[in-house]
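Novice: need a 3D model of the following:
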Amino acid sequence: MSGGGFHVHGPHDHELEHAAQGGHGGNESAGGMIAQIAVVTAIIATIGAIFSYMGGATQANAGLYKNNAAIKKTEAANQWNYFQAKSTKQSLAELARDLAPEDKKAGYQAKVERYEKEKNEIKAGAEKLEAEATTWDKSSDDQMHQHHRWAQATTVLQVSIALAAIALLTRKKWLEYGMFALAAVGLVIGAFSLLHI
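Specialist: Got it, this is the predicted structure:
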């Protein structure tokens, strides 16, 4: 095209205009269908990629949280072992107190009381670690549930894309509607995942 109002068509311009208007042979609805499905498929694929990423992220988080829970459980087990050691020492101090002469009983009683105090502190620490482990376990389970939702949504969107390809090949309108329906279902499942449902 020139600036003086003179218009020259290139050899491909005519073909581009036909493609934009629905192709050859007067089948304009097929061209519109192709363009519509192509755009929707690209959007579905983009959303599917985001859902897939979110699914991978939640799965990684679930593993990390489960690892944190295992660490806390190990720390709690160590505290319970320490508690048991103090209990054993307390029992030995009580036995020694009971068998000791009267002038030595007060010393052993002080040890018994010290071990009892230490055990209570250790027990509180172990219970706190167990509660933290339970919290990490629950967080891991929540992330895995969310991961499954993201995976379900991604799968439904992939089936929708496959249906779009079949709709393009067969030019069946009902397959196009099926593609839209599956895409909507995938989006709803993705929304459930986003809302932690």
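
Novice: hey, let's count contacts and neighbours off CA atoms from now on
Specialist: OK.

Novice: and the residue positioned nearest the centre of the chain, how far from Arg149?
Specialist: Centrality entry for the chain: nearest residue to the mean C-alpha point is Thr58, 2.1 Å, by CA atoms, centre = their mean. The spacing between Thr58 and Arg149, counted by CA to CA, to the nearest Å, is 10 Å.

Novice: sorry, back to before: let me see the contact set for the residue nearest to the centre of the chain.
Specialist: By CA atoms under 8 Å, 6 or more residues apart in numbering, Thr58 lies in contact with 143-144, 146-147.

Novice: dump those residues to JSON lines, plus secondary structure and neighbour count.
Specialist: Below are the contacts of Thr58 laid out as JSON lines (DSSP: H, G, I helix; E, B strand; the rest coil; neighbours: other CA atoms under 10 Å):
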{"residue": "Gln143", "secondary structure": "helix", "neighbour count": "23"}
{"residue": "Met144", "secondary structure": "helix", "neighbour count": "19"}
{"residue": "Gln146", "secondary structure": "helix", "neighbour count": "24"}
{"residue": "His147", "secondary structure": "helix", "neighbour count": "26"}
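
Novice: please give the structure of this sequence too, so both can be compared:
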Amino acid sequence: MSGHGFHVHGPHDHELEHAAQHGDKDRFAGTIAVMTAILATIGALFSYMGGATQANASLFKNDAAIRKTEASNQWNYYQAKSSKQNLAELALVLVADDRKPLYQQEIERYKKEKAEIKLEAEKLEKASTDFDQKSDAQMHQHHRWAQATTGLQISIALAAMALLTRRKWLEWGMFGVAGVGITLGVLAALHI
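Specialist: Model (predicted):
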């Protein structure tokens, strides 16, 4: 700009002045901007759900490992009772007849204790298997949320390219990929 009232400006400046003076609205840019904001919001929600399901899967897997360890401890206890029962059975053969009822009672006690221990061990193994299945289901759901989030991120990238190039096919691509991402999010919410 010179001091004599004469100035030169570029075409971008002219477009901005024209839009400001005449209130022209760019529907294409407005649509893309609104869709980008909506997709980013949905994507943030999907991302949160993906993180939550991944954390749940880890917690369930941890619970499965704890139950498996407890079951192993019960089976070790069962083996110890079996060893004691075997010793009592050996003693039953070796001791005098007047002491045999004592060892017979011990054998019966060990059999009863082993049955209770076995029941507890099997219950813990079942719980471990259940937690493993819950973990697997949560990981599947996590992957769905991650796929949905990725779809929305790609659609946002397509929106930016559509805005910069003003290509209508990129805008339709954005809507298509966003639709796929949202569909994957719905599948994740439905545990499919």
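
Novice: circling back to that earlier point, what does the residue nearest to the centre of the first structure align to in the second structure?
Specialist: In the second structure, the residue matched to Thr58 of the first structure (TM-score structural alignment) is Thr53.

Novice: and for Glu130 of the first structure?
Specialist: Glu130 of the first structure maps onto Glu125 in the second structure, by TM-score structural alignment.

Novice: and its match, how many neighbours?
Specialist: Glu125 of the second structure: 20 surrounding residues under other CA atoms under 10 Å.

Novice: ok, now His18 of the first structure?
Specialist: 15.

Novice: could you give me the buried positions within the helix or strand containing it?
Specialist: Counting by DSSP states H and E, the element that carries His18 of the first structure is helix 13-20. By neighbour count on 16 or more other CA atoms under 10 Å, the buried set for helix 13-20 of the first structure is Ala19.

Novice: now for that helix, which elements pack on it?
Specialist: Here helix 13-20 of the first structure touches no other helix or strand, going by 3 or more CA pairs under 8 Å, 6 or more residues apart in numbering; DSSP states H and E.

Novice: mind putting the contacts of Thr58 of the first structure in TSV, distance to Arg97 of the first structure included?
Specialist: Shown next, in TSV, are the contacts of Thr58 of the first structure (distance: CA to CA, whole Å):
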residue	distance to Arg97 of the first structure
Gln143	54
Met144	54
Gln146	58
His147	59
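
Novice: list the ones among those that the second structure also has?
Specialist: Contacts conserved in the second structure for those, using both residues aligned by TM-score structural alignment, their matches' CA atoms under 8 Å: 143-144, 146-147.

Novice: tell me the SS of the residue nearest to the centre of the first structure?
Specialist: Using DSSP: H, G, I helix; E, B strand; the rest coil, the structure places Thr58 of the first structure in helix.

Novice: His196 of the first structure now?
Specialist: His196 of the first structure - assigned by three-state DSSP - is coil.

Novice: contacting residues for the equivalent of it over in the second structure?
Specialist: Counting by TM-score structural alignment, His196 of the first structure lines up with His191 in the second structure. His191 of the second structure makes contacts with Gln141, as judged by CA under 8 Å, 6+ apart.

Novice: likewise for Lys86 of the first structure?
Specialist: Going by CA under 8 Å, 6+ apart, Lys86 of the first structure touches 115, 118-119.

Novice: how about 7 Å then?
Specialist: 115, 119 (CA atoms under 7 Å, 6 or more residues apart in numbering).

Novice: show me what it lines up with in the second structure.
Specialist: Alignment note (TM-score structural alignment): Lys86 of the first structure maps to Lys81 of the second structure.

Novice: and its match, what element?
Specialist: helix 27-94.

Novice: that helix vs the first structure, average distance?
Specialist: Compared with the first structure after fitting, helix 27-94 of the second structure has a mean deviation of 0.5 Å; criterion: mean CA distance after the TM-score superposition for the first structure.

Novice: with stretch 102-120 of the second structure instead?
Specialist: By mean CA distance after the TM-score superposition for the first structure, the fitted stretch 102-120 of the second structure averages 0.3 Å away from its aligned residues in the first structure.

Novice: which one in the second structure is aligned with Lys119 of the first structure?
Specialist: Per TM-score structural alignment, the equivalent position to Lys119 of the first structure in the second structure is Lys114.
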